[in-house]
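Asks: With the sequence up front, the predicted model follows.
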Amino acid sequence: MKKNTVFSILTCSIILFSTSCKKDTDTTESSETMSDNLLLQDYTGPYGGVPAFDKMKVEQIEPAVIAGMEQGLKDIEAIANNTDAPTFKNTIEAMERAGSGLDNVFTYYGIFGSNMSSPEFREVQGKLAPKLSEYTSKINQNEALFKRIKSVYDASQKTPLEADQQRVLELTYKRFEMNGAELDDVKKKRYAEINKELSSLYNKFGDNVLHDEENYITYLTKDQLDGLSEGFIKSAAKIATDNGKDGQYAITNTRSSMDPFLTYSTNRELRKQVWTNYYSRGDNGDEFDNNTLIAEILKLRRERVELLGYKNFAEWRLQDRMAKTPENAMQLMLAVWPAAIARVKEEVADMQTVADASGQKSDIEAWDYRYYAEKVRQKKYNLDSDEVKQYLQLDKLTEALFYTAGRLFNYKFTPVAEGKVPVFHEDVKVWEVTDLDSGKAIGLWYLDPFARPGKRSGAWATTYRSHTTLDGPKTVLASNNSNFVKAAPGEAVLISWDDAQTFFHEFGHALHFFSSNVKYPTLNGGVRDYTEFQSQLLERWLSTDEVINQFLVHNKTGEPIPASLVAKIKKASTFNQGFGTTEYLASALMDMKLHLADPENIDIDKFERETLAELKMPKELPMRHRTPHFGHVFSGEGYATAYYGYMWADVLTSDASEAFKDAPGGFYDKEVADKLVKYLFAPRNSMDPAEAFRKFRGRDAKIEALLRDRGFPVPTEN
């Protein structure tokens, strides 16, 4: 998500907002002509103005960023050199407005970086990375500016400001302190140099992963399709044709293509090939290999925080997170880990029995896990994932999102007529969002659902404009982005239950954006191990009776999903939790251990292998994100030593969901829903997350709810 641009450039999030940041001043266009650059202009049109996505061009990016940075530094200098005594209004509030010229630029930049990347853009991106790093360092290390911030902060310790002002002030002060504002000149210089080096490394890391996603495609012939569904085959045929391979079938190197193939293909050797392609991204021993880059990133991160007096990156990073310390984060993960790997052992035993009976004369391997897990699901619960998928139509699930938003938030989503709001690709659709309590349009929701070349993998949410009232109320422009495989013409887009949960998850982020009631842009930010809580919580509404009974209908017959099938889904709700929990936790533990280790001469491949062995990682499954393609952690800093945050948020989610389960109206109980919006969504970062949860729940969250959710043993008190 975007906060004030001046301070958000180097805090890029892979799940929420991607702004890898970059530039070189070899352009001859001067800033005096920048008023003609579309990307720097205010949005025009309906809904308080909308991005001109239909007119943006890659060549506009570099000069727009340069001009925006020039103006941003002028804004900062004006604040820093103000001769009036520092106050909240002339210092902190002025900073909230500083650098606003870059806000729109980075909306377009984010689209080119995440949704419509190209070799031309990546070249610009690489040139801009060090320049944007320098820009941020000039602000963070401005002594006169920090002196004014500190003066306002010190005064507030004696005479506190209004609650939201105090929160903005404390977040601003802490941000500058954590980024070297109090270092001496020599250390400041090195700190800035490190940030500049890292920005280029992050950019290169992401480009390498994207290269491997685009260039490792598995093409099948007609005799290699056994086990695959008709819809998947038609989609794979279209992708192959689009890639100039008419008559073949393409399995792209993305999760949305890999996952169903590994689940249903009967061809074990092909499963191995597809699995290997996917989990080897960034690790192919060629010019696009990321292992050396990771080692350098870890070394530079450690050196940078040592300048500030911290022992390691994790200690520095977590001080302003809910976990506070690496020890607390590790304690949570290791409390769940034994139960997770124990469950994997049980799951593998069940799968091996099925594999042996089918004639497979070898042990379960990682490329077998999804395939035989599906066989076990069918045997144990008589539940076929492909049968469930026939009731999970993307269009109907989109309606389910709107229904949920209406019941909990009183929001209405209305399609915007094609052509009224510009979009950057024909696949993108737009809805107007109305708050029925006020009767006012509060923003627009953009949906970019399908995979395509140049679009990064995964699913994420972002904003093109956030709500604030500092200079009058602003409508929200929010976007959800997925990588579903487009169906063949005339066919419904069918997705898996897991993908449907992710769809709800990302929509939870969008609702968090729309519900904001903050005045200051900084308060639209978030605490990383808390911001995933709201989105993870929204996943729970997918399995409510109201959603199931209204929106899960068969794609061919239109018949509602049978009650017997729903019962099977709910009965199997904790099935395969060993796999899901272990693959995630392994990545989170690896993230933390890498940043706690001595980075000098670290061998990334060896460290990964030895750490997994030390954790007794089951050999039958991989980490969700292997280190060489762990973009959350190494293509930016948003989730570095913070990937554990999904687990932290899941504790909050499990506990909060029990509040709904226990309420008279269940998951649609009005009183609990009102508290949900009031304390957990609308305040954004204007309230300490722990305090906000206590106001909602009446106490702190308990890990026992998480263990119950996953069907793991809950320890009893002695």
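Replies: Right, received. Where do you want to start? Residues are numbered from 1 along each chain as shown.
Asks: Going by C-alpha atoms from here, please, whenever you check contacts or count neighbours.
Replies: Noted.
Asks: helix or strand for residue 609, which one?
Replies: Using DSSP states H and E, residue 609 maps to helix 604-614.
Asks: hold the first one in mind and look at this next one:
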Amino acid sequence: MSLFETKFNTAPFSKIKAEDYLPLIKTEIENTKKEIDAIATASEKPTFENTVEALEYAGYNLDRLTSMFFNLNSAETNDTIQKQAQEISPLLSEFSNDIRLNEQLFERIKTVYESKDNLDLSPEQTMLLDKKYKGFSRNGANLPEDKKNTLRDIDKELSKLSLQFGENVLADTQSFELLITNEEDLKGLPEGTVEAAKNLAEAKEKEGWLFTLDYPSYVPFMTYAENRELRKQLSLAFGSKAFHGDDKDNREIVLKIAKLRYQRAQLLGYQTHAHFVLEERMAKTPETVNNFLNELLEKALPAAKDEFTKLTDFAKKTDGIDTLQKWDGAFYSEKLKQQLFNLDDEKLKPYFKLENVVNGAFEVAHKLYGLQFEQITDIDVYHEEVTTYKVTDAEGTFVAIFYTDFHPRPGKRNGAWMTSYKSQYIENGENSRPHISIVCNFTRPTATKPSLLTFNEVTTLFHEFGHALHGMLANTTYPSLSGTSVYWDFVELPSQVMENWCFEKDALELFAKHYETNEVIPMEYVEKIKESATFMEGMQTIRQLSFGLLDMSWHGVNPLDITDVQTHENAAFESTKMYPDTPETCMSTSFSHIFQGGYSSGYYSYKWAEVLDADAFELFLEKGIFNKEVADKFLTFVLSKGGTENPMDLYKKFRGSEPNPEALLRRAGLLKK
């Protein structure tokens, strides 16, 4: 345990060099194998305690090391880490199969499982037993030996392919640069964006202004740059990541991943990968998911078409644009929004200084759940830009350690995510508290301005903070049922519900203060934020649905006959298509959520959880957004329970009924009043 003998038992980042992870993880795999063997070969009759519970606590150090390593591979990678990842991933995949295909161990678990009705287990113990049993039975424990070996080969190959996929996307993201040397080409861009581009160019010893595919550089350029040709250049670069026919091209990898996942599902007796995945989700079947996506599509399509027509007419009237292209969407949407609402991000950004927004999220959590966040500087971090907090409750009791990492840099992938360095659990009567981190990519401060967020970035921060609260407020016995260890289509509820506070006056007044004058955001801006919340909502909804449909088109069918990634993708997008096709681009080759992250057959869950969050937040609106009674119920039945009960049961305990899908349509303005 010496490695984790640190203050609060936090991750010892400075003690471990990049090249040390492989040998350390190998050692911990061997140690965990010994623990597993002791459980599997025990002479005592199998019981819940000596088999299921013992297995739950095996491999503690290994879990902690791997969570450190894989977050580093996303947030602070380098050649050494990437090279180690290529060895570590297949090792872990092989090791997890060693456990799941261990016949002696499975027999002991099966014995306990088959006698569960006589064991007087608590609901949480029953859930743990079910989860452990299914972990084996759903992953090949009942297969004959030759098929077990095939499964091992598939899993090893898949772990390597998804890593390679991510490395290719990162390499393509970071290799593209748009260097502008003519000041005229900066027309329309906000002053802060121009300054950031100048700083970036100087940092790379270049003359001019440098733009990249990192979100804080890419998004403002696409939204404000008047030079249409340069918008096109940037858009095509963004849309063609890992799609250049070179050694970083992901087309073959996409086909291989889809086909291997299908073969794996078939081997285990499932029709497709989606059938396998969805069995352990709220949605249960691909039919349910496809019906859900298509019903929403039917509701949103008329509004989306109407919005697209309005946008097309506006672009034609404004600049004589005959055919609206993908690189025109954000630019003319922003112009139209400014005209309709007299509101743009540049007006709002001065009120959203990063530090204020972070403190605002903390204040919302304090008002709802009594949490207090104290910045501390005496625990290890993996980069100087990471900030750490000690989190306590209203009584001053220790709740969690919380890490934040907010700016893009080389070696850090795009996007935003939450991760856990240590799960919460209760062992021998002691409640061991979690260590949670959120990672984002927001505009850096410049010489003249602090980091000022767009409103979209504000909601992103609140979203990830919602995931963090789910992790921090966990209060369960077992680590594998703790925090965000819930059904995948339930995991986005705590994150998405948090975004709602960003639209409420009483919450905004806590933190939306001008960075120079400290003036609270004017009421008219708050009203306009709410008014414009449903602006282009039809098109936004269609966009999200198109990603869900693309995911299901790869995973809910037999993909063995798919030979061309782009042709397949175009067919999947047909029902949601607005803009003309761009043959130079392909989304699948950089769709990291489903080919590298854990969202395969699960992208629909963002929309699924939106139904839950819209319905849940209506209760807050009804009783008051800081109503203690509602907040306590949400904490008791959602945030603290993790995966200890069926999510729909938990939701009904909080809300009193199943979610009403109309709540989402009402909020999105897609329901005819």
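Replies: Looks like it arrived, so ask away. Source: prediction; values computed, not measured.
Asks: TM-score for this pair?
Replies: For this chain pair, the superposition-based TM-score is 0.96 by TM-score structural alignment, normalised by the length of structure 2; 667 aligned residues with a C-alpha RMSD of 1.8 Å.
Asks: coming back round to it: in structure 2, what residues pair with the helix or strand that comes right after the helix holding residue 609 of structure 1?
Replies: Reading on from helix 604-614 of structure 1 to the C-terminus, the next helix or strand found by DSSP H and E is helix 631-634. Counting by TM-score structural alignment, helix 631-634 of structure 1 falls onto residues 592-595 of structure 2.
Asks: can you list the residues that contact the matching stretch?
Replies: Stretch 592-595 of structure 2 is contacted from outside by 162, 165-166, 254, 257, 551, 599-603, using C-alpha atoms under 8 Å, 6 or more residues apart in numbering.
Asks: let's go with 10 Å and repeat that
Replies: Applying C-alpha atoms under 10 Å, 6 or more residues apart in numbering, the contact partners of stretch 592-595 of structure 2 are 158, 161-163, 165-166, 169, 253-254, 257-258, 547-548, 550-551, 554-555, 588-589, 598-603.
Asks: Give me the mean deviation of it from structure 1.
Replies: Stretch 592-595 of structure 2, aligned to structure 1 and superposed, deviates on average by 0.9 Å (mean C-alpha distance after the TM-score superposition for structure 1).
Asks: tell me how far that stretch is from the chain's mean position?
Replies: 10 Å (C-alpha atoms, centre = their mean, to the nearest Å).
Asks: Buried residues in it, which are they?
Replies: By 16 or more other C-alpha atoms under 10 Å, the buried positions in stretch 592-595 of structure 2 come out as 592-595.
Asks: Please apply the same query to stretch 545-561 of structure 1.
Replies: Neighbour count says stretch 545-561 of structure 1 has 547-548, 551-555, 561 buried, by 16+ other C-alpha under 10 Å.
Asks: ok, the counterpart of residue 528 of structure 1 in structure 2 to residue 283 of structure 2 distance?
Replies: When structure 2 is aligned by TM-score structural alignment, residue 528 of structure 1 is paired with residue 488. As judged by C-alpha to C-alpha, to the nearest Å, residue 488 of structure 2 and residue 283 of structure 2 stand 10 Å apart.
Asks: Between those two, point out the one with more neighbours.
Replies: residue 488 (23 against 20; other C-alpha atoms under 10 Å).
Asks: Checking my notes, that one in a strand, right?
Replies: No: secondary structure of residue 488 of structure 2 (DSSP: H, G, I helix; E, B strand; the rest coil): coil, not part of a strand.
Asks: All set, thanks.
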